[in-house]
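Undergrad: give the three-dimensional model of this entry:
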Amino acid sequence: MRLSTVILPIHRWSEGQKVWRRAEDLGFHAAYTYDHLSWRSFRDGPWFGALPTLTAAATATERLRLGTLVTSPNFRHPVTLAKELITLDDVSDGRITLGIGAGGNGFDATVLGQEAWTPKERADRFGEFVALLDRLLTEDAVTERGTFYSADEARNVPGCVQRPRLPFAVAATGPRGLRLAARHGQAWVTTGDPKLYEEGTPEQSVAALRGQVEKLAKACAETGRDVAALDKVLLTGFTPDRGRPLESVDAFVDFAGRHRELGFTELVIHWPIPDSDFAADQTVFEDIATEALAQLG
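TA: This next block holds a predicted model:
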């Protein structure tokens, strides 16, 4: 099992670079950031762009994998996104993972002046978005006429440093999204069952996650793919446990062990932010980063 962190893009780079370097020093497998234009309780505070932040982080680190968790079609187009990702993969010397999801009804859904898409339209767009982005990152020139997204001789030479392209970590829980993960993903991402966040129990959450893993395996079987070939990533902090796994190393080891048994290969914990949903003791957090996996065995 690997341990990663997600660093929200809330710091001016004079301070932010210290956080990303510290994440590398602590030995995290990867450090991700949210790809939103604003987000929930942070909407009225500092919030910087994901891809420029990752570009800066790529120049400030040497070994740490970097990525979005997650990018969505809400305000992006595959053609421009592909060019930026190829550039970022080059700057980082092949350390980029693209976390990608269908998006939701938050601030990003209407920030460009459009009506929020229905769940069906989000799913329709997501399927077309991922398929076209896959081609754009693997082919030198792409022409495609889609219902929502098109490309006209889009050139992407020299392509990604990582071949055949940088990895996709597809966030999904529904059947259509899981099929996309099985078809295009090198990893699958979940935050658990959102219906359990407020009043569910950790035991119910584990059962729900087990069901999601089983559905992923079914989707993989339908596409002729071995589910073991996909990494399984849990972005923590959104299950009924909330911040309790970060209260001590022992608590985290217990949490990690229960989820490793479900087949998860990577856990992602939020870098502590005081006075927020992601508040945690920094010393305990760093102890978890350096000691927990060894104790997990």
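Undergrad: all contacts plus neighbour counts: C-alpha atoms, from now on.
TA: Fine.
Undergrad: residue contacts, the most centrally placed residue in the chain?
TA: With distances taken as C-alpha atoms, centre = their mean, the residue of the chain nearest its centroid is residue 69 (2.5 Å). The contact partners of residue 69, by C-alpha atoms under 8 Å, 6 or more residues apart in numbering, come to 6, 32-35, 98-100.
Undergrad: now the strands: where do they sit in the stretch 1-150 of the chain?
TA: 2-6, 30-33, 65-71, 96-100, 141-145, 150-155 (DSSP state E, counting those that start in this stretch).
Undergrad: now the ones you listed as a markdown table including distance to residue 277?
TA: What follows is those, written out as a markdown table (distance: least, C-alpha to C-alpha, whole Å):
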| stretch | distance to residue 277 |
| --- | --- |
| strand 2-6 | 14 |
| strand 30-33 | 16 |
| strand 65-71 | 17 |
| strand 96-100 | 22 |
| strand 141-145 | 42 |
| strand 150-155 | 39 |
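Undergrad: please provide the structure for the following sequence as well, for comparison with the first:
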Amino acid sequence: MSLRLSTVILPYLRWHEGGRSTWQRAEQLGFHTAFTYDHLAWRTFREGPWYGAVPTLTAAAGATDRLRLGTLVTSPNFRHPVALAKELISLDDISGGRITLGIGAGGSGFDATTLLRTGEEPWTPRERADRFGEFVPLLDRLLTEDTVSYDGTFYSAREAYNIPGCVQRPRLPFAVAATGPRGLKLAAAHGQAWVTTGDPKLFQAGTPEQSVDALRGQTEKLAAACETVGRDVRELDKVLLTGFTPDRGRPLESLDAFVDFAGRHVELGFTDIVIHWPIPGSDFAADEKVFEQIALEAVAQLG
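TA: Here you go, the predicted model:
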């Protein structure tokens, strides 16, 4: 399988002042999927404009025809699986079956504590993993069964009806972001794809070579998780979300730099690489002409 190249479009632009045209340009450039972050706020954008993922994807579905669309990623930090399932079924219908759900356990910063009550302690990594372990299987059921009742530790559903279900059958695909053993097992059991950003411990002081070694280790752990649940790891797409490895923005400095970067990761088995749409003055600043050249020419060079 040849490499698929996708992009992330952060939802900070007004729809009629650059938002709509950006998603349409992503389709024109031939990206496989255009994702957006599902956050209430994020890093340096926290005190500026930021729009909701589901309405943005709904608008993008109406403004495009072929481009796949999705979140990268949705988390239990502020989503309930019952309400989310209804929104996803609606999105899948509106888009004509073009939605992918990127889903992860969620982090500890930015908007993770926005919905906590006064005096409520932030969730620990273990509690986030516990919630995620309940969230994913329940969401899987909600998107594949007409009616679901469930009473768990963190979530419940009482005769939750989800008729007619997804356009994509048996449901829209999950791209599960995970690096730890519990998350990788969820990816193996429920995912159609696995997502990683690399090893966060290497971001500040690591080297590109160390990052490649760490990603190789992650893919090996994914294979072991798949073996545990009786699944062939080759059934899962393997998605690298760029911008968080020691390379940072260097792969977008030129077409040759990106082809070199992508080639090293294709050799590890990655099927999809996701690059951020350039945003001037941000962590994702890049030359737009180089970005478009990468979109138009890189996959062909990788063969």
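Undergrad: out of the strands of the stretch 1-150 of the first structure, flag the one nearest residue 16 of the first structure.
TA: Proximity of the strands of the stretch 1-150 of the first structure to residue 16 of the first structure was assessed by C-alpha to C-alpha; the nearest stretch is strand 30-33, lying at 11.7 Å.
Undergrad: pull the distance from stretch 85-94 of the first structure to the chain's centre.
TA: Offset of stretch 85-94 of the first structure from its chain centre (C-alpha atoms, centre = their mean, to the nearest Å): 17 Å.
Undergrad: now do stretch 235-247 of the first structure
TA: Averaged C-alpha coordinates place stretch 235-247 of the first structure at 17 Å from its chain's average position (C-alpha atoms, centre = their mean).
Undergrad: what's the matching range in the second structure for that stretch?
TA: For stretch 235-247 of the first structure, the aligned range in the second structure is residues 241-253, judged by TM-score structural alignment.
Undergrad: start to end distance for that stretch?
TA: The stretch stretch 241-253 of the second structure measures 17 Å between its terminal residues, going by C-alpha to C-alpha, to the nearest Å.
Undergrad: buried residues, that stretch. List them.
TA: By neighbour count, and taking 16 or more other C-alpha atoms under 10 Å as the criterion, the buried residues in stretch 241-253 of the second structure are 241-247, 249, 251-252.
Undergrad: ok, the equivalent of residue 286 of the first structure over in the second structure - how many residues close by?
TA: Residue 286 of the first structure is assigned residue 292 in the second structure as its aligned equivalent, the criterion being TM-score structural alignment. Residues lying near residue 292 of the second structure (other C-alpha atoms under 10 Å) number 18.
Undergrad: return the subset of the buried residues of stretch 241-253 of the second structure lying in helices.
TA: Residues from these lying in helices, with DSSP state H as the criterion: none.
Undergrad: adding distance to residue 296 of the second structure, write these out as CSV.
TA: As requested, those are exported to CSV (distance: C-alpha to C-alpha, whole Å):
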residue, distance to residue 296 of the second structure
241, 19
242, 18
243, 20
244, 23
245, 23
246, 25
247, 22
249, 18
251, 15
252, 13
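Undergrad: and of the residues you listed, the nearest to residue 156 of the second structure?
TA: Distances from these to residue 156 of the second structure were compared by C-alpha to C-alpha; the smallest belongs to residue 241, at 31.8 Å.
Undergrad: excluding its backbone neighbours, what's nearest residue 247 of the second structure?
TA: On the basis of C-alpha to C-alpha, 6 or more residues apart in numbering, the spatially nearest residue to residue 247 of the second structure that is not a chain neighbour turns out to be residue 208, at 5.9 Å.
Undergrad: got it, and residue 214 of the second structure?
TA: The shortest distance from residue 214 of the second structure to any non-neighbouring residue, by C-alpha to C-alpha, 6+ apart, is to residue 199 (6.4 Å).
Undergrad: map that neighbour across to the first structure for me.
TA: By TM-score structural alignment, residue 199 of the second structure lines up with residue 193 in the first structure.
Undergrad: mind jotting down where the helices sit in the stretch 101-250 of the first structure?
TA: Per DSSP state H, counting those that start in this stretch, the stretch 101-250 of the first structure has helices spanning 119-138, 175-184, 202-222, 249-260. These are given in chain order.
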